[in-house]
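>>> Need coordinates for the following:
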Amino acid sequence: MTVARLSIEDLAKIVETRKGADPETSYTAKLLHRGVGQCAKKLGEEAVETVIASLAGDRAAIRAEAADLIYHLVVLLAAADVELEEIYAELGRREGTSGIAEKASRRI
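The predicted structure is shown next:
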């Protein structure tokens, strides 16, 4: 059995097409309609569920929760009008920089 692969770029394109969809018929449209705050809350819930699955050592649950986490991250990015290319550029900017040094350079 061949399982279809969906890239994060493909997922982002799908999410983008749902922006104008009916929230009554599309879960993605419903999330986007609720705004950035609700999308962020849902992302946080999925992150916690991913951590719990990881601590339990349940590979199937980790896989499922990680997929949910990535989906909800892409939805949040769409809701906040942040493009994947911006994320890739930020990662590129950090390439070759120690994680410790990069974190120390941030002003939070």
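
>>> hey, let's count contacts and neighbours off CA atoms from now on
OK.

>>> which residues in this protein form helices?
Per DSSP state H, the chain carries helices over the ranges 8-18, 27-34, 36-56, 59-79, 84-94, 99-105.

>>> Please list the outside residues in contact with the fourth one.
Just to be clear, that refers to helix 59-79. 8, 11-12, 15-16, 28, 31-32, 35-36, 39-40, 42-43, 46-47, 49-50, 53-54, 83-84 (CA atoms under 8 Å, 6 or more residues apart in numbering).

>>> returning to what we had before: need the helices of the chain in JSON lines (columns: mean neighbour count).
Compiled in JSON lines, those are given as follows (neighbours: other CA atoms under 10 Å):
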{"stretch": "helix 8-18", "mean neighbour count": "15"}
{"stretch": "helix 27-34", "mean neighbour count": "19"}
{"stretch": "helix 36-56", "mean neighbour count": "17"}
{"stretch": "helix 59-79", "mean neighbour count": "19"}
{"stretch": "helix 84-94", "mean neighbour count": "11"}
{"stretch": "helix 99-105", "mean neighbour count": "10"}
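
>>> I'd like the structure of this one too, to check against the first:
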Amino acid sequence: MTALTRLAATIAARKGADTDSSWTAKLLAKGPEKCAEKFGEEAVEAIIEAVKGDRARLTSEAADVIYHLLVMLAARDVTLADVEAELARREGQSGITEKASR
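Purely as a prediction, here's the structure:
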């Protein structure tokens, strides 16, 4: 099991947990819209670090982005397995071709 898989499982397990004992539960209790807002904030922070060129800060912010992405997905009952299946479906396909098919 990868760190990403373990993180997704932890997030799923925290759904409905006590909000006083879990930041993830607190985020999820605020609803999908708040989870999406937090994801957006973290994405902007990662963009800023990418532009600055600080590798360590970008790595840290990227981890935050991935965490908040998984929380946002969980808020809408989309699993990491769902995303992996979509990536597998697109594998070997040109990005230009894939975008044209949407």
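
>>> List the TM-score for the superposed pair.
Overlay of the two chains. TM-score (TM-score structural alignment, normalised by the length of structure 2): 0.94; 101 aligned residues with a CA RMSD of 1.0 Å.

>>> Distance of the residue nearest to the spatial centre of structure 2 relative to residue 53 of structure 2?
Centroid-nearest residue in structure 2: residue 69, 1.6 Å away (criterion: CA atoms, centre = their mean). Distance of residue 69 of structure 2 to residue 53 of structure 2, given as CA to CA, to the nearest Å: 22 Å.

>>> again, but for residue 21 of structure 2
Taken as CA to CA, the span from residue 21 of structure 2 to residue 53 of structure 2 is 35 Å.

>>> can you check residue 94 of structure 2 too?
Taking CA to CA, one finds residue 94 of structure 2 at 29 Å from residue 53 of structure 2.

>>> likewise residue 95 of structure 2?
26 Å.

>>> Please apply the same query to residue 65 of structure 2.
Counting by CA to CA, the separation of residue 65 of structure 2 from residue 53 of structure 2 is 17 Å.

>>> And for residue 68 of structure 2?
22 Å.

>>> Same check on residue 28 of structure 2?
Going from residue 28 of structure 2 to residue 53 of structure 2 by CA to CA gives 32 Å.

>>> same deal with residue 38 of structure 2?
Using CA to CA, residue 38 of structure 2 is found at 23 Å from residue 53 of structure 2.
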